[in-house]
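This is a predicted model, with the sequence first.
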Amino acid sequence: MQPLGLTIKDNEAYLNGHKITDLAKEYKTPLYVMDETTIKNAITTYQENMKSDKYRFDLIYASKAFLTLEFVKYIDALQLHIDAVSLGDLYVIQKSGMSLNKVVFHGNNKSNEEIEFAIKNNIGYLVIDNMNELEKVITISNKLQKAVTCLIRVNPGIDAHTHKYIQTALFTSKFGESIYDKPRIDEMLKLVKSSKYVNLCGFHAHIGSQIHETAAFQLEVEKMIDFQNEINQEYKLHLQTLNLGGGFGIKYEKDERNLSIEEMSSSLKKYIEEKLVDSNSEINHIMIEPGRSIVGRAGITLYTCSYIKQTFGKKNYVFIDGGMTDNIRPALYGATYECDIANKMNAPKEILVDVAGKCCESGDIIRKDVLIPNVESGDIMLVYATGAYNYSMFSNYNNMLKPAVILVGSNVKVISRRETLEDLCKLF
């Protein structure tokens, strides 16, 4: 839950030696803060634990969790690949200097413009979501007379135990074609075989997000390897790449059950290796796509507290200078977060409050019913595990300004500047 670089000294929170309240003072609040120690640890753990002599392994960062130009440069230097789901993603990645041949391009409704841009710029893998999209890819690749390496997204029908909004492999999901829809799969493979420029190398699946159990991933591995083996045998193909997606959960609450990256990746690797060997599979290239588990724990958000308000109904609120615009997940998913007062880390927590944002919405609550120390105006609140799907889901509702993002290691680097009032008006 807490970032690895967090320490406490004399009642104050520090991140990699930098006092949190000093960061808030220098870079203002609300402020997204990313811990370099946690990010590097997560990446290294995946890279070391998933490495195998049974297959080639690629770690694909799921960019929807958190994406800025500077962060793409950062993960590129750490030898990661990356995924994208829109023309905007592709442009940001390209603008950063990362080659698009390191990109896996997803999306259930890619436009002609997006497909053409991807093919023209030598996309690494274009993931075809459905039959209609395959026809579009064939048409555009024929027009460009340019080859494109593809995966087909399939739906293995796995009920991962997570929030319904982030389940992606049910039979009713909008993503991919069902592995049990044999006529549709047959039709797609025949089209691929007749295509001059579409080079199919394997399949992709993603069963959901914020998953805490190995059983769901083991079932995915079993179903997907069996499915790809059967396809290779029946159609006399040699598809060697399997992308298993991501979805590895993180801990948001102190008492939440969660497997570490080390436990999850070690278990996954062992099961993949055993299944590949036991089934005598041709698959020799495995991809996974973690996002939240790389950046989620690394992030904290800093807010300046105003005061505690007690209502006539005896409800206590502590007001902060951000809210649902910089963290929509509590309102959208009912997500919960832990928080502390950065300058009162060891103070007794005696006041029960709701942490309320400043948007004109009753639902703008970052955390309900949490015990905190007595808050004074100017105290700095830190909210944990905000590195994923906070910055990336920011909105300008109520014309709130987008916070800055800083990456904190031994040094501090601004990787996204704070939005200004002029920025706010530039499209009007």
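Cool, the structure landed. Numbering: from 1, shown residues only.

all contacts plus neighbour counts: C-alpha atoms, from now on.
OK.

Next, count neighbours for Lys25.
Residues near Lys25, counting by other CA atoms under 10 Å, number 11.

From Asp379, how far off is it?
From Lys25 across to Asp379, the span is 11 Å (CA to CA, to the nearest Å).

and here's the other structure:
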Amino acid sequence: MVSTHPTGVQHSGSQYLPQSWDTNTNSSPNQELLPLTARVHDHDLLEIGGCDVTTLVEQFGSPLYILDEETLRSACQQYRDAFKQYYKGESQVLYASKAWNCLAVCAIAASEGLGIDVVSGGELYTALQAGVSPDKIYLHGNNKSREELILAIESGVTVVADNWYELHTLVEIAQPDDRAIRIMLRLTPGIECHTHEYIRTGHLDSKFGFDPNDLDEVFTFVSQQPALNCVGVHAHIGSQIFERQPHQDLAAVMVQWLRDAGKYGLKITELNVGGGLGIKYIESDDPPSIEEWVKAICEVIQAACAAENLPLPKLLSEPGRSLIATACVTAYTIGSSKVIPEIRTYVAIDGGMSDNPRPITYQSVYRAVVANKMSSPLTQTVTIAGKHCESGDILIHNALLPKTEPGDILVVMGTGAYNYSMASNYNRLPRPAAVVVANGEANLILQRETYEDLIRQDRLPERLKK
């Protein structure tokens, strides 16, 4: 039996489905949302990457991000191999590291042949420190500082220019004897797609990118600047997208930009179609597979280039969520509960909006299992509450779980994207630790913050000391 994981990765059902789960009973409808290596061992405990989740919590504490290396590598390989299969020209997959930027994740992606998309000096510095080759790093951002641009130029990475201010700043920074700065131009394609308002970036009313109506002026300016080596154009239409048609429309529009650039003497050799492929957070989500998404993009680009009699450009894409999200879970320890008769039951965990701000920010929906009661019947519908001093700090509404008790380990699935990367110290909670698991081995990749870490940057003026 072969089925498709939420990341789009193909896997064998016998390897993936936990052996003790009966999908015909009320035991757990959520197994397909877990990482590829998830299984239940003989003591009814959840394992990921060959590691018992409850033991990981005992060793590293909770909340705890648990990253399954096999799932992440499989998604990287799926993207990389699909482009090689369906695109006749050169291609490069870039990991959109804003989803989760840290040394280990950047290193894993790079080891699979991926480049890295960064959006700040901090993300750029991290990618470089992880050993990523500068020629595979692309710097985005709608308001890059002068310092960030200088770091990018000195490091030899590609700058994705977003606006006029940035173009003029790059020209000012450039030194006469230096090699021309390698740039791409980010353009706004004016394509709407079905996604959350906050994460739609392709429509014209967006803070990102040049207006396509200014194309003549932009191409003219860039063509006259010896300090700028414009190698490509970039566009991105949003995130958590299930439809293929908006990406196909984008690909066709971008080939027209490629054609138009030639009229200005610009030798555009790269097209970056962005990313945005959605993943399966809940059972009803139905995104295309990675292979289906890549195939659709490649077919449109190749057909459009043939129609315009253009050579195939180097084709870049920037998946983030669909690479990392389902590779990670977050383990929490259950604490207090509150029963409000005929209304709801609250079950509280030792984390919440500071380690996963997406539910309160985007109204995102997640699923969960209890790691130490994997085969227990699902008899409770509860609201999973965080521990922060906010009524809105609710992680999951109406979670169907076994009867829980203090000390049980709740595992929330699909937390690899925009969880740690958006984490905060709200209420002065230390940010959690993270481990990567593979073949029964767990390695710390992010150390848990301490109370000392929380006050490390604080300064107490002498006049306030007692």
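On my side now, so go ahead. Every value quoted in this text rests on a predicted model; they were computed, and no experiment measured them.

Helix, strand, or coil at Asp260 of the second structure?
The assignment at Asp260 of the second structure comes out as helix when based on DSSP: H, G, I helix; E, B strand; the rest coil.

Need the counterpart of it in the first structure.
Taking TM-score structural alignment, Asp260 of the second structure has Glu230 as its aligned residue in the first structure.

Asn343 of the first structure versus that match, what's the distance?
Distance of Glu230 of the first structure to Asn343 of the first structure, computed by CA to CA: 59 Å.

In the second structure, spot the strand with the most residues.
As assigned by DSSP state E, the longest strand anywhere in the second structure is strand 328-340.

Can you show me the helices along the second structure?
All helices of the second structure, identified by DSSP state H, fall at 13-16, 53-60, 69-86, 103-111, 121-129, 146-155, 164-173, 215-223, 245-262, 290-307, 321-324, 358-362, 451-455.

Would you point to the one among the ones you listed that's packed deepest?
Comparing those by mean neighbour count (mean count of other CA atoms under 10 Å), helix 321-324 comes out on top with a mean of 31.

What span of the first structure is that one aligned with?
Going by TM-score structural alignment: helix 321-324 of the second structure matches residues 292-295.

Stretch 192-204 of the second structure now?
By TM-score structural alignment, stretch 192-204 of the second structure lines up with residues 159-171 in the first structure.

and for that stretch, what are the contacting residues?
155-158, 173-175, 178, 205-211, 216, 333 (CA atoms under 8 Å, 6 or more residues apart in numbering).

Stretch 234-249 of the first structure too?
Where contact means CA under 8 Å, 6+ apart, the residues beyond stretch 234-249 of the first structure that reach it are 62, 200-212, 220-221, 224-225, 228, 231-232, 258-259, 261, 264, 282-293.

Just to be sure, which of the residues you listed are found in strands?
Reading strands off those with DSSP E, I get Leu200, Cys201, Gly202, Phe203, His204, His285, Ile286, Met287, Ile288.

give the contact list for the fourth one.
Residues counted as contacts of Phe203 of the first structure (CA under 8 Å, 6+ apart) are Leu151, Ile152, Arg153, Val154, Gln228, Thr241, Leu242, Asn243.

Tell me which residue of the second structure lines up with it.
Mapped onto the second structure by TM-score structural alignment, Phe203 of the first structure lines up with Val233.

Can you tell me the closest non-neighbouring residue to its match?
The shortest distance from Val233 of the second structure to any non-neighbouring residue, by CA to CA, 6 or more residues apart in numbering, is to Leu185 (4.7 Å).

Pull up the gap between the one you found and Glu390 of the second structure, please.
Taken as CA to CA, the span from Leu185 of the second structure to Glu390 of the second structure is 42 Å.

These two: which is more packed in?
For Leu185 of the second structure versus Glu390, neighbours defined as other CA under 10 Å are more numerous around Leu185 (24 against 12).

so can I have TSV of the ones in strands among the contacts of stretch 234-249 of the first structure showing distance to Ala77 of the first structure?
Putting these into TSV (distance: CA to CA, whole Å) gives the following:
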residue	distance to Ala77 of the first structure
Leu200	29
Cys201	27
Gly202	27
Phe203	27
His204	26
His285	22
Ile286	21
Met287	19
Ile288	19
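
Which single one of these is nearest to Ile406 of the first structure?
Ile406 of the first structure lies nearest to Ile288 out of these, by CA to CA, at 26.9 Å.

isn't Val435 of the second structure right next to Leu67, touching?
Yes: the criterion here is CA atoms under 8 Å, and Val435 of the second structure meets it with Leu67 at 6.1 Å.

With neighbour numbers in mind, choose between those two.
The neighbour count for Val435 of the second structure versus Leu67, taken as other CA under 10 Å, is higher for Leu67 (29 against 22).

How much space separates the aligned partner of that one in the first structure from Asn155 of the first structure?
Aligned by TM-score structural alignment, Leu67 of the second structure pairs with Met34 of the first structure. Distance of Met34 of the first structure to Asn155 of the first structure, given as CA to CA: 34 Å.
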